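Sequence and predicted structure are below.
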Amino acid sequence: MSSAPKAFVIHLERAAGRRASVEALARALPIESEILPAVDGLALSAEAVGAAYAGARYAPRYPFALTRSEIGAFLSHRAAWRRIVDDGLDFAFVFEDDASLDPQRFTALLAALAAERGRWRYVLLPAAGLEPAGVTLARRGDVALLRPSSPPLRAIGQAVAREAAERLLALTAPFDRPVDTFLQMNWVTGVTLLAAAPTPIRDVSRETGGTTVQRKRLGLIDRLRHEAMRPVYRAQVLARYRRALAAGADTKP
């Protein structure tokens, strides 16, 4: 197993407007990095979609069908997790291609993660402005590793240990919801979801052409259904997440 961390930057090759930003991110990283081609969900065959995606695998049931783009995004993250395992990395960083990096903050984070390696298996690097509130479990210098009190969204940046990658791969073949939504499910994964603060990540999606994970425009009935079901689903997830925290179900490093 390699103790030197590596970074994978997931990039959808047809999103040409993001290429310069992706290359800038790779150059800013003080560790080995690799641009990992994203899975283009729009190019997947029906057979590939059927093999990867199965609705209603875990409770609570995700109330919306995944789009091809969401399926491709999840497969892209699985490809990064697979590389962590296959390359024998102790841990690696995984970035989406709408991330921009503060090198100074990242260097401080890297030192903190290495020093506290026994305390974590998965650390979310949220986009600036989306840092969650939570309980600080470890602090090194200005960097805190905290356990969010509510499940955060957006897997724009992650630090993933090999043992977490193995477990996430095993639990998502197939998957039944978007990748960031699945990562919230500590009662299923058994993986402690920590977050880093301050974050070294800024979301530059608006500057580089907008999101590549888009839903088609919904009709009135479908839009009303989404608006009604989304808060119900989030409340179900929050209740399970906090029960798992209270029970200590996800506190094992």
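Arrived safely, thanks for sending. Residues are numbered from 1 along each chain as shown.

all contacts plus neighbour counts: C-alpha atoms, from now on.
OK.

With adjacent residues omitted, what lies nearest to Leu12?
Excluding its sequence neighbours, the residue lying closest to Leu12 (CA to CA, 6 or more residues apart in numbering) is Ala38, at 4.6 Å.

let's bring in a second one:
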Amino acid sequence: MMDFFHYVISAEQATERRNKIIEHFKRWGIEPNFFQAIMGNQLSENQLKQLTQDEGLLTKGEIGCALSHLGTYRRLLETEEKCAFIFEDDTCLTEEFIAVQPKIYHFMAEQTMPSVLLLYPIRGHKKKLLTIGRDISIMRCLAGSGAYAYVLNRQAAINLLRAQTPVKIEMDAWGIYQRMGFVDLYCLNKPVILLDKVLNDNSIIDKISDRRAIDRNNASFLKKRIVKSWYDHFTIQEKMKFYKRRISRHIKELYYDDNEK
């Protein structure tokens, strides 16, 4: 029976989704380690005020999503584990994932910097770092979206908990986290974790509240304000590192591959 340290974020009341995950993981000899999802629409107004610092950027579904992911980070830090694989409950493991999982773990366990590895490719700038399978590579990347399957190490968990307590921004703001120096970001050149299309189309987050209702222009303004708030709390040394990363990012954009072009 295969075993590795992971969490599957799942609402206990979503029995169909949970049963599918149990069935799917067991095909690979894995017992899913569930983390009870926090449902934003079940939080009281007082709880929302205590747990978030939101001015209209996030839906209640996104708030619950962020709190759930942050909850798994706290669980990780209660253990001696070096990193954790995080899955949402609409994911499907593949044979390729089973084959390269030990190498992914080894790579993440060796990272001394706060690191996050997305288990799928991103659209945007990236550069090959390490081959871990016949046609699978770990890539350095400058942005990314989605949080349905990834690995993070302890230092990344500490940084993201510090940044997102209380919750300020959507959980998958990976590019912003990287620009702020909270994480070093990696992805794969091809997906080894797939999304169950039926379950993904039937998103619980969107059932709680429609993300499309968020004003994009206002969202951009609010995100810039959040970034400024984080920056204002930096020490002088951290501010210097911020500008160094900013310059480095512009240079990397010149020679990283960009599959959006």
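The structure has been received and is ready for your questions. Given the structure is predicted, the values throughout are model-derived calculations rather than measurements.

about what we covered before: run a quick check on the residue nearest to Leu12 of the first structure versus Glu70, I expect a contact.
No. Counting by CA atoms under 8 Å, Ala38 of the first structure stays clear of Glu70, with 11.5 Å between them.

Which parts of the stretch 151-253 of the first structure are helices?
Using DSSP state H, counting those that start in this stretch, the helices of the stretch 151-253 of the first structure run over 162-171, 179-183, 186-189, 220-247.

Could you export those helices as JSON lines, including mean neighbour count and distance to Leu101 of the first structure?
As requested, the helices of the stretch 151-253 of the first structure are exported to JSON lines (neighbours: other CA atoms under 10 Å; distance: least, CA to CA, whole Å):
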{"stretch": "helix 162-171", "mean neighbour count": "18", "distance to Leu101 of the first structure": "23"}
{"stretch": "helix 179-183", "mean neighbour count": "19", "distance to Leu101 of the first structure": "20"}
{"stretch": "helix 186-189", "mean neighbour count": "20", "distance to Leu101 of the first structure": "27"}
{"stretch": "helix 220-247", "mean neighbour count": "14", "distance to Leu101 of the first structure": "29"}
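
now the ones you listed in TSV, with distance to Ala114 of the first structure?
Output for the helices of the stretch 151-253 of the first structure, formatted as TSV (distance: least, CA to CA, whole Å):
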stretch	distance to Ala114 of the first structure
helix 162-171	14
helix 179-183	22
helix 186-189	23
helix 220-247	25
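
For burial, what's the neighbour tally of Leu101 of the first structure?
21 (other CA atoms under 10 Å).

just Phe4 of the second structure next, same as before
Phe4 of the second structure has 14 neighbouring residues, counting by other CA under 10 Å.

can you confirm it is in a helix?
No. Using DSSP: H, G, I helix; E, B strand; the rest coil, the secondary structure at Phe4 of the second structure is coil, not a helix.

Enumerate every residue touching it.
Residues counted as contacts of Phe4 of the second structure (CA atoms under 8 Å, 6 or more residues apart in numbering): none.

could you measure it against Lys82 of the second structure, distance?
12 Å (CA to CA, to the nearest Å).

residues touching the nearest residue to Ile104 of the second structure once chain neighbours are set aside, list them.
Closest residue to Ile104 of the second structure apart from its sequence neighbours, by CA to CA, 6+ apart: Ile132 at 7.6 Å. Taking CA under 8 Å, 6+ apart, we find Ile132 of the second structure in contact with 100, 103-104, 138.

what lines up against Asn186 of the first structure once you look at the second structure?
In the second structure, the residue matched to Asn186 of the first structure (TM-score structural alignment) is Gln178.

can I assume that match is in contact with Asp172?
No. Between Gln178 of the second structure and Asp172 there is no contact under CA under 8 Å: 11.2 Å.

circling back to that earlier point, any idea how far Ala147 of the second structure is from the match of Asn186 of the first structure?
15 Å.

do the same with Leu93 of the second structure
Applying CA to CA to Leu93 of the second structure and Ala147 of the second structure gives a distance of 15 Å.
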